[in-house]
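Chemist: below are the sequence and a predicted model for it; my questions follow.
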Amino acid sequence: MSKSGKIKALLALKDKKNMDYANILNLARPQALTTKYSRESFTSNDLIKLAELTNTRLAFIDENSKPVVVFDKEDLE
């Protein structure tokens, strides 16, 4: 599954709309999110904001399923 597909799947699982995500990314035009999807041009900040929106965590997980590094809103630039 593509990065964009995973993002859309997470939004759907958490009952969030594309507009919710566009708003949290401060995108004024809905087409801007469509462009991000088509180019798969999501930054780490975009993904941290996605995690905040969906009440999930963005993390690097080791082979034992233990979070090694977890990103949150304090990591936003």
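Modeler: It's in.
Chemist: going by C-alpha atoms from here, please, whenever you check contacts or count neighbours.
Modeler: Will do.
Chemist: what strand or helix carries the closest residue in space to Tyr21 that isn't next to it in sequence?
Modeler: Nearest non-adjacent residue to Tyr21, counting by Cα to Cα, 6 or more residues apart in numbering: Leu50, 6.8 Å away. Assigned by DSSP states H and E, Leu50 belongs to helix 44-53.
Chemist: want to compare, so here's the second one:
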Amino acid sequence: MIKIMLEISHFAERKKNFPKIGLFLIFVDLRIFKALKRVKLIIAIKYSDKFGKNRNSWIANSLKIPKFKAKKITKPIN
């Protein structure tokens, strides 16, 4: 697994269902990339909720390139 840390703002503006994003973690599984010739991204998003409370909340989304269709995963990530 390769861990990449990015600061993302324009991606969050395109996806309306995303809350405010502070930290954007992308986990790339190279075994899936070798098998399917596609990169599967599991994205964990750390955000502050809309009430202004600074909680360490995470949202996980699974994306497949190049379609960029997000599927929400309700299981929290540590």
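Modeler: That came in fine, so what should we check first? Note that this is a predicted model, so its numbers are computed, not measured.
Chemist: TM-score for this pair?
Modeler: Taking TM-score structural alignment, normalised by the length of structure 1 as the basis, the two superposed chains have a TM-score of 0.25; 43 aligned residues with a Cα RMSD of 4.7 Å.
Chemist: now for the residue nearest to Tyr21 of structure 1, how many residues are close by?
Modeler: A count of nearby residues for Leu50 of structure 1, using other Cα atoms under 10 Å, gives 22.
Chemist: Lys72 of structure 2 now?
Modeler: Lys72 of structure 2, neighbours per other Cα under 10 Å, totals 12.
Chemist: and it, helix, strand or coil?
Modeler: strand (DSSP: H, G, I helix; E, B strand; the rest coil).
Chemist: show me where structure 2 has helices.
Modeler: 10-14, 30-36 (DSSP state H).
Chemist: for Asn61 of structure 2, which of those is the nearest?
Modeler: helix 10-14 (12.4 Å; Cα to Cα).
Chemist: burial count for Ser38 of structure 1?
Modeler: Here the number of neighbours of Ser38 of structure 1 (other Cα under 10 Å) works out to 10.
Chemist: tell me what the helix or strand hosting it is packed against?
Modeler: Secondary structure from DSSP H and E places Ser38 of structure 1 in helix 30-39. If contacts are counted by 3 or more Cα pairs under 8 Å, 6 or more residues apart in numbering; DSSP states H and E, helix 30-39 of structure 1 sits against helix 18-24.
Chemist: first-to-last residue distance for stretch 4-24 of structure 1?
Modeler: Criterion Cα to Cα, to the nearest Å; first-to-last residue distance in stretch 4-24 of structure 1 is 17 Å.
Chemist: buried sites along that stretch?
Modeler: Of the residues in stretch 4-24 of structure 1, 4, 7-8, 10-11, 21-22 count as buried by neighbour count, 16 or more other Cα atoms under 10 Å.
Chemist: which single one of those residues is nearest to Ser38 of structure 1?
Modeler: Of these, the one sitting nearest to Ser38 of structure 1 (Cα to Cα) turns out to be Ser4, at 7.7 Å.
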